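**Student:** Have a look at this fold, sequence not included:
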């Protein structure tokens, strides 16, 4: 066996690999299957242990969880890795402030640059099922109203020194024989929200709680359970539709 030509070929191959590696654009973040999700108040990261000021009161989060579903990139569907927090088309994010938390979305394929879209809420086809037989993460009883109304798409519970306040987002106007029966046709108010953001590798999904609660004056009697006749609900629905509650932010920011 002639060793010299084989050695020369090996050196050439290694040099080519090294050259290709050196040609990778500097400053580019590697592709990843994970999309971190972060929570802030007026650009400052917050958690259950932080207080924030709203209408001259100091508040703390007691529970914040939400379902996101139907992810797509440039209108091509994206599948998620099945886990305790995910099914192929949906994920439960947030925390119950008792050590049970999830703040990332795990995709089956690495994300590339493009228009990333998702829905706050669940599709009608899976929103009205029996939570006792549902598979994770649709088996969280605190995120379910009834077969008739379905799931709470977002649950926010807060506490100040004076009072508690809550916002539970879900579908309303759902018609069925009883609260123990699922509707056969879509609810009058689905109360789901489609979000599209420009994604670049190395970014995380940013939820700005200050934008969600913008202009809200929490009182003992205006917690919102998705009643569209209640002024506080109308304000929150408008904020969800109009304000920049969701943003893509560089991980280094």
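**Tutor:** Received, thanks. Please read all numbers here as calculations on a predicted model, not as lab measurements.

**Student:** hey, let's count contacts and neighbours off CA atoms from now on
**Tutor:** Noted.

**Student:** Strands of the stretch 1-150 of the chain, residue ranges please.
**Tutor:** 34-41, 44-45, 52-54, 57-73, 76-77, 86-87, 90-95, 101-102, 104-106, 114-120, 144-146, 150-160 (DSSP state E, counting those that start in this stretch).

**Student:** any idea which of those is most buried?
**Tutor:** strand 90-95 (a mean of 24; mean count of other CA atoms under 10 Å).

**Student:** helices or strands next to it in the packing?
**Tutor:** strand 57-73, strand 101-102 (3 or more CA pairs under 8 Å, 6 or more residues apart in numbering; DSSP states H and E).

**Student:** relative to strand 150-160, how tilted is that strand?
**Tutor:** Taking axes from the mean of the first three to the mean of the last three CA atoms, to 10 degrees, one finds that strand 90-95 is oriented at 10 degrees with respect to strand 150-160.

**Student:** dropping in the other structure now:
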């Protein structure tokens, strides 16, 4: 393994010992609601993620390496679920930077680290309130809501003003972005977003997208109240060939509906692709 061991061990210890980084529901009441903090913990098959590091033993062959230089995603529609199956929306705080109008921007890429791209500011938490109660599951959606996905990023409120998370007005935002370099594909990247969108935002808006590509996540455990939510990039890449690409397609996957290289990424996220039906995602889980 060629990642920096000391830094990875430090990140692991921090996750285990720092209460401020643990997913928790505090007893503080905000009126009739209780404070809730969710924390995302990125890793690569159990090894804590450090942007700019190289990770080995990846891909379908189990012997490929990838240096990950950028890792970010948007999420929205956070709900907690009680034992009867009733959903209660998480009311997100409006912090003016990472959370706005029900949308959260999670950024694991600290550009101050050598070999890491992106921005210097990072964010691994979701902060909000929920009604008092006992909950057995958490649900959320990875991506940007349709009604916000095709606006002008140059004038949007933060966090939708992050222009390098935007494709084009018709396609909209990159819901998830993972950039890196493998031995065979030095410009490897995985960008998830909607495709096959119909309409022109400059002339009245996009009316629909053939492949919305928003990931539905359920953490079916009451322990989501006390443990970080793991984001396993190793699981995302487990059936991928990281060193080759299909002719006339981009290196990695840019969510193309006709790109066969995208199928294993989509399968890991539980998304349909081509003739493959939707399944169960395996990237997000409790650590």
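**Tutor:** That came through fine. The structure presented is a predicted model; accordingly, all values stated were derived computationally and were not measured.

**Student:** What does the superposition give as a TM-score?
**Tutor:** TM-score for the superposed chains, counting by TM-score structural alignment, normalised by the length of the first structure: 0.79, backed by 220 aligned residues with a CA RMSD of 2.2 Å.

**Student:** give the contact list for residue 144 of the second structure.
**Tutor:** 74, 75, 76, 103, 173, 175, 214 (CA atoms under 8 Å, 6 or more residues apart in numbering).

**Student:** how does it look with 7 Å?
**Tutor:** By CA atoms under 7 Å, 6 or more residues apart in numbering, the contact set of residue 144 of the second structure is 74, 75, 76, 175.

**Student:** Can you give me the distance of it to residue 67 of the second structure?
**Tutor:** Distance from residue 144 of the second structure to residue 67 of the second structure, counting by CA to CA, to the nearest Å: 27 Å.

**Student:** What of residue 170 of the second structure?
**Tutor:** Residue 170 of the second structure is 31 Å from residue 67 of the second structure, by CA to CA.

**Student:** repeat for residue 93 of the second structure
**Tutor:** In terms of CA to CA, residue 93 of the second structure sits 34 Å off from residue 67 of the second structure.

**Student:** try residue 123 of the second structure
**Tutor:** With CA to CA as the criterion, residue 123 of the second structure and residue 67 of the second structure are 21 Å apart.

**Student:** Show me what residue 148 of the second structure lines up with in the first structure.
**Tutor:** In the first structure, residue 148 of the second structure lines up with residue 126, judged by TM-score structural alignment.

**Student:** For burial, what's the neighbour tally of that match?
**Tutor:** 12 (other CA atoms under 10 Å).

**Student:** cool, residue 234 of the first structure as well?
**Tutor:** 15.

**Student:** how close does it get to residue 169 of the first structure?
**Tutor:** Applying CA to CA, the value for residue 234 of the first structure to residue 169 of the first structure is 12 Å.

**Student:** Please apply the same query to residue 69 of the first structure.
**Tutor:** In terms of CA to CA, residue 69 of the first structure sits 15 Å off from residue 169 of the first structure.

**Student:** Check residue 11 of the first structure too.
**Tutor:** 62 Å.

**Student:** do residue 128 of the first structure as well
**Tutor:** Residue 128 of the first structure is 15 Å from residue 169 of the first structure, by CA to CA.

**Student:** of the two, who's got more company?
**Tutor:** Neighbour tally, residue 128 of the first structure and residue 169, criterion other CA under 10 Å: the higher count belongs to residue 169, 26 against 23.

**Student:** Give me the aligned partner of that one over in the second structure.
**Tutor:** Match for residue 169 of the first structure (TM-score structural alignment): residue 192.
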